[in-house]
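Chemist: Sharing a sequence plus its predicted fold:
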Amino acid sequence: MYGIITHIRNILFDFDILRTKSHEIKTISVGNLRVGGTGKTPFVEYLVKRLSQSHKIAVVSRGYGRKTKGYVEANPSSTAAQIGDEPLQIANKFKEILVAVCENRNLAIETIRKNHPEINLILLDDAFQHRYVRRNLNILLTEYNRPFFKDRVMPFGRLREYAFNYKRADYIVVTKCPPLTAKQKGDFVTRLKPYDNQKVFFSNIIYKEPYLITDRTKTTNIENKSVVLLTAIANNSHIVKYLDGISRVEGVISFKDHHNFTDRDIKRITERFCRLKTKDSILLTTEKDATKLRAFPLPLHVLPIDIEVSLYPNQECLIEKTIEQDVRDDK
């Protein structure tokens, strides 16, 4: 039923019964077909870092999990309850850019254009299904170990819409890749079956040295150290695998994605950490979860990540250069 509803909705857009609105500001959409866990936020951060050198950028998100409604801009005192954990993570890392949340992306773009005329590029976070906005570039993410072509529409799988709708993408970025040979990439692309107009990129995660949640300058080497992992994300298996390879994972404390932590949760976490830890154990969390956990008295370290992205088959081609060209050419 879910797939049929989204399919009918897409047909209404395809036949202009539901209308897509164009804007003078250039827009790039980043999204996926699957619910959660494809690495959207790290990829948006990657684009911010590389495109902000030549553009005045704003990031617009729905602000999933926030307690507010309507258009809200991030400010230095914003909380996850006001704008959502992922937008807050981006706002905290890139204080020089505008981060805004709004259910209505068209309203958000119009508000930004009116109040911030210097902005000339907007990144639409998690907007692949938000077809009311015409975008200059549509970027679709799919996880290497959980590609959309092996999945099914909810409730039988984790797809938000039928897999064949990948045809709407201009770029397909394969995320969370292990080290791959040229043949492995080629085999994956064969199964992916991109259209002639689609560019395919492969990306991998780079984990960096954890830092103390109260002081980013105080980093910790966790090689061969005992760690307990605390997360509230869609899929933490990639992090667990990484930690298993460099440290001793004493335990994993997991909550559902976008979980709002309470004092009761913190008490349970503290008790479990005390049971699991050995001498000098480190309690580790993600940057996304740190946005909500910072207010609580926990001895947390934060595991930051970055990503690398390469075009297939020309690995030397930088995605930011490709984006610059394609956005400029799109009228």
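Modeler: Structure received.

Chemist: use CA for all of it now, contacts and neighbours both
Modeler: Noted.

Chemist: Contact partners for Leu123?
Modeler: Applying Cα atoms under 8 Å, 6 or more residues apart in numbering to Leu123 gives the contacts Thr27, Ile28, Ser29, Val30, Val44, Ile57, Ala58, Val59, Val60.

Chemist: Would you confirm that Val99 belongs to a strand?
Modeler: Yes - under DSSP: H, G, I helix; E, B strand; the rest coil, Val99 sits within a strand.

Chemist: Put this next to the first one:
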Amino acid sequence: MKVLLYPFSLLYGLVMWLRNRFYDKGLLTAVEFDIPVIAAGNLSVGGTGKTPHVEYMIRLLKDYYRVATLSRGYNRRSSGYILADAHSTAADIGDEPMQFHAKFPDISVCVGEERMLAIPQLLGDEPYTQVVLLDDAFQHRSVKPGMNIMITDYSRLFTRDHVVPFGRLREGRRGYHRADCIIVSKCPPHLSLSEKQALEKEINPLPHQRLFFTTLQYGALSDMMTHQPVEVPQPATVLLACGIARPEPLLNELKQRYDQVYLLSFPDHYYYTEKDIAKIKKECSDLPGTEKIVITTEKDAVRLQLLKGALAEQNLQIAVMPVEVSFLFGEAELFNNFIFDYIGRHLPAPGQ
């Protein structure tokens, strides 16, 4: 059946190719801004680990510059431009922006479908903003960022994929030419130098492009509501309840930590209902063993927190597993300098 989708993939790829050519030739207008704008995105549909990479850049920059993030706010229950405040929820601004807002309250977080309009609105609301991080904006070409970062999943490299619906690419593989930096994400933590070199040869970055490799690092569990550390007695039975594009890396991590791990999967960016809370409670209760715990992701947590009443009614404790990215082969400083060098062409260096 999938083969029957190939003609539609060719047609969609042609449409995207024409659209990109129109932007490349100036037939469609792309707006540039005077301040540093860094776009992080991917060629494929979801699941590349984009969010922890954006968080990495927030941590890198926020102590030196006034940083703002701008996202579309995918699957939110609102529309238009919104600047996050103390009353914002995942329903208002989307789960990923809400995650940024909750973890980094000292930066500006906003959402807007039309980024070329949202950036001036952001600068009007927060005129001292120095750096804007565009979340998931690789195909949003109406804004021309000063730096384009493209992230591709180690297990689903764009070089081995096809355009939707036959594959998972949002546009043809040659779209990677627009990137200033390519990151191969979710690599094995002990990726060998020989495999790195093979991947470099396969991706074949252009002379102006930098190529980095990252892996995921999972942290200590905390209670979803109180944010206090959670200790899990061993042996433990774990129910991973989550709605993310690719739960496999987290599932594998949990299987290394705990004796028995079960997955209860929901659609990506899913908004939970009270029935779902009851289902999670029952699934956990039915698992074998005496020590049981429900674990979810940070992205799911901001959506689950919309149902505080149902969680309290079910007396359901959920632990959150945080995740960060780590650069392989000791290249974190190279990436950091790459980012600071770009910003330094527009703004004074930190400390000056």
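Modeler: Good, I have the coordinates. Computed from a predicted structure; not experimentally measured.

Chemist: Superposing both, give me the TM-score.
Modeler: Overlay of the two chains. TM-score (TM-score structural alignment, normalised by the length of the first structure): 0.95; 329 aligned residues with a Cα RMSD of 1.6 Å.

Chemist: Identify the farthest-apart pair in the contacts of Leu123 of the first structure.
Modeler: Val30 and Ile57 (14.3 Å; Cα to Cα).

Chemist: hmm, back to that, redo the contacts of Leu123 of the first structure as JSON lines? Include neighbour count.
Modeler: Shown next, in JSON lines, are these (neighbours: other Cα atoms under 10 Å):
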{"residue": "Thr27", "neighbour count": "24"}
{"residue": "Ile28", "neighbour count": "22"}
{"residue": "Ser29", "neighbour count": "26"}
{"residue": "Val30", "neighbour count": "25"}
{"residue": "Val44", "neighbour count": "20"}
{"residue": "Ile57", "neighbour count": "23"}
{"residue": "Ala58", "neighbour count": "23"}
{"residue": "Val59", "neighbour count": "23"}
{"residue": "Val60", "neighbour count": "28"}
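
Chemist: Filter those residues by whether they're kept in the second structure.
Modeler: Mapping the contacts of Leu123 of the first structure onto the second structure (both residues aligned by TM-score structural alignment, their matches' Cα atoms under 8 Å) leaves Thr27, Ile28, Ser29, Val30, Val44, Ile57, Ala58, Val59, Val60 still in contact.

Chemist: Which ones among those map onto helices?
Modeler: Using DSSP state H, Val44 are the members of those that sit in helices.

Chemist: quick one: which of the kept ones among the contacts of Leu123 of the first structure is nearest Gln184 of the first structure?
Modeler: For these, the nearest to Gln184 of the first structure is Val30 (24.9 Å; Cα to Cα).

Chemist: so what corresponds to that closest one in the second structure?
Modeler: In the second structure, Val30 of the first structure lines up with Ala40, judged by TM-score structural alignment.

Chemist: Assign the nearest residue to that match once chain neighbours are set aside to helix, strand or coil.
Modeler: Nearest non-adjacent residue to Ala40 of the second structure, counting by Cα to Cα, 6 or more residues apart in numbering: Ile149, 4.7 Å away. Following three-state DSSP, Ile149 of the second structure is assigned to strand.

Chemist: Enumerate every residue touching the alignment partner in the first structure of Ile149 of the second structure.
Modeler: Aligned by TM-score structural alignment, Ile149 of the second structure pairs with Ile139 of the first structure. Applying Cα under 8 Å, 6+ apart to Ile139 of the first structure gives the contacts Ile28, Ser29, Val30, Gly31, Phe128, Ala169, Asp170, Tyr171, Ile172, Val173.

Chemist: so the last one sits in a helix?
Modeler: When you say that, I think you mean Val173 of the first structure. No - counting by three-state DSSP, Val173 of the first structure is not part of a helix but strand.

Chemist: what about it, how many neighbours?
Modeler: Number of residues near Val173 of the first structure (other Cα atoms under 10 Å) recorded here: 26.

Chemist: Would you confirm that it contacts Leu140?
Modeler: Yes - Val173 of the first structure is within contact range of Leu140, at 6.1 Å (criterion: Cα atoms under 8 Å).

Chemist: And the strands in the stretch 101-250 of the first structure?
Modeler: Ranges of strands within the stretch 101-250 of the first structure are 121-125, 137-143, 171-175, 199-207, 211-212, 215-219, 226-231, 248-254, based on DSSP state E, counting those that start in this stretch.

Chemist: Please produce TSV containing those, extended by distance to Thr270 of the first structure.
Modeler: As requested, those are exported to TSV (distance: least, Cα to Cα, whole Å):
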stretch	distance to Thr270 of the first structure
strand 121-125	34
strand 137-143	33
strand 171-175	33
strand 199-207	25
strand 211-212	17
strand 215-219	20
strand 226-231	11
strand 248-254	11
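
Chemist: who wins for proximity to Asn260 of the first structure among those?
Modeler: Nearest to Asn260 of the first structure among the strands of the stretch 101-250 of the first structure is strand 226-231; the distance by Cα to Cα comes to 11.6 Å.

Chemist: So what's the residue count around the aligned residue in the second structure for Tyr207 of the first structure?
Modeler: Counting by TM-score structural alignment, Tyr207 of the first structure lines up with Tyr218 in the second structure. Tyr218 of the second structure: 14 surrounding residues under other Cα under 10 Å.

Chemist: gap between Tyr218 of the second structure and Leu311 of the second structure?
Modeler: Going from Tyr218 of the second structure to Leu311 of the second structure by Cα to Cα, to the nearest Å gives 25 Å.

Chemist: Leu134 of the second structure: what's it in contact with?
Modeler: Val37, Ile38, Ala39, Ala40, Thr69, Leu70, Ser71.

Chemist: Let me see the ranges of the helices in the second structure.
Modeler: Counting by DSSP H, the helices of the second structure are 6-24, 50-61, 90-93, 95-103, 115-125, 193-203, 248-257, 274-286, 298-304, 308-314, 332-344.

Chemist: Ile305 of the first structure reaches Lys208, doesn't it?
Modeler: Yes - because the distance of 5.7 Å satisfies Cα under 8 Å, Ile305 of the first structure is recorded as touching Lys208.

Chemist: joint contacts of the two?
Modeler: Going by Cα under 8 Å, 6+ apart, no residue sits against Ile305 of the first structure while also sitting against Lys208.

Chemist: contacting residues for the nearest residue to the match of Tyr207 of the first structure once chain neighbours are set aside?
Modeler: Among residues not flanking Tyr218 of the second structure along the chain, Val323 sits closest, at 4.4 Å (Cα to Cα, 6+ apart). When contacts are counted by Cα under 8 Å, 6+ apart, Val323 of the second structure is found next to Pro52, Leu216, Gln217, Tyr218, Gly219.
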